[in-house]
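K.L.:
how would this look folded up:
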Amino acid sequence: MPRNAIHSDKAPAAIGPYSQAVRCGNLVFLSGQIPLSANTGELVLGDIAFQTRRVFENLKAVCEAAGGSLADVARIGIYLTDLGHF
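P.N.:
Sure, this is the predicted structure:
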């Protein structure tokens, strides 16, 4: 089954040899996201709520580039470095 890389200019570029997402048949697998600005590629400053919103804005942009939306997402894994933010 062919794999096709997905790219959105509205989300930060993938770091290293990665893609923002990959389509494999009818499924799309999004890469992990950190709170980077799509415009500058810099880490956004702010509290955990602000950074989380930035991550979901990035995910939304990649979903849309793949022809879908966040409403189509089946699973999201979130990793925290400080459980005090939970």
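
K.L.:
from here on, contacts and neighbour counts on C-alpha atoms
P.N.:
Will do.

K.L.:
check which helix or strand the residue nearest the centre of the chain maps to.
P.N.:
Nearest to the geometric centre of the chain sits residue 59, at 3.4 Å (CA atoms, centre = their mean). Residue 59 is located in helix 48-65, with elements delineated by DSSP states H and E.

K.L.:
tell me which residues in that helix are buried?
P.N.:
Counting neighbours by 16 or more other CA atoms under 10 Å, one finds that the buried residues in helix 48-65 are 51-52, 54-55, 57-63, 65.

K.L.:
please generate a structure for the following sequence too, so the two can be compared:
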Amino acid sequence: MKIKDGGVKMREVVETLNASKGDGPYSQAVTSGGFLYISGQGPLDPQTGEILGTEIEEQTLSTMKNILHILNAAHCTSDHVVKVTVILSDMRLFERFNTIYKTFFEYPYPARTCFSGGLGDILVEIDIIAQLP
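P.N.:
Prediction:
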């Protein structure tokens, strides 16, 4: 946790063993200013770090499960999500990705940005901003 001058918390870490930790110098998620910011999550097994699934549908499901565990650790649900950023390894996977993605949200859907980027063997990475309850 970082402290601003005057003792006001800038951000607090949110962590869970039920989601992938990643391997970089970042937190699974942080809260700040009434919002939860979840770092990019992929289809990684929380215990082994291994990629789960070879198809976009499997990887999207695993990624969203990791995200839901982090949301739950912050006492949030998918209803609290206001912004989603999606990176697909190939935009030709978009429709298949959407088939799984839309099962996690109800109307009104969160704002979303989706683009392609080099992800190696990972087909999808998603980060989230949610309003804290």
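
K.L.:
tm score of chain vs chain?
P.N.:
Overlay of the two chains. TM-score (TM-score structural alignment, normalised by the length of the first structure): 0.92; 86 aligned residues with a CA RMSD of 1.1 Å.

K.L.:
let me have the buried residues of helix 48-65 of the first structure in TSV, extended by distance to residue 34 of the first structure.
P.N.:
Output for these, formatted as TSV (distance: CA to CA, whole Å):
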residue	distance to residue 34 of the first structure
51	8
52	9
54	8
55	6
57	11
58	9
59	10
60	13
61	14
62	13
63	16
65	18
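
K.L.:
out of the residues you listed, who's nearest residue 74 of the first structure?
P.N.:
residue 63 (12.1 Å; CA to CA).

K.L.:
from residue 92 of the second structure, how far off is the counterpart of the closest one in the second structure?
P.N.:
Under the alignment (TM-score structural alignment), residue 63 of the first structure pairs with residue 71 of the second structure. Per CA to CA, to the nearest Å, residue 71 of the second structure is found 29 Å from residue 92 of the second structure.

K.L.:
distance check, the nearest residue to residue 51 of the first structure once chain neighbours are set aside against residue 55 of the first structure.
P.N.:
Spatial nearest neighbour of residue 51 of the first structure, excluding adjacent residues (CA to CA, 6 or more residues apart in numbering): residue 35 at 5.3 Å. Distance, residue 35 of the first structure to residue 55 of the first structure, by CA to CA: 5 Å.

K.L.:
residue 27 of the first structure now?
P.N.:
Separation of residue 27 of the first structure from residue 55 of the first structure (CA to CA): 21 Å.
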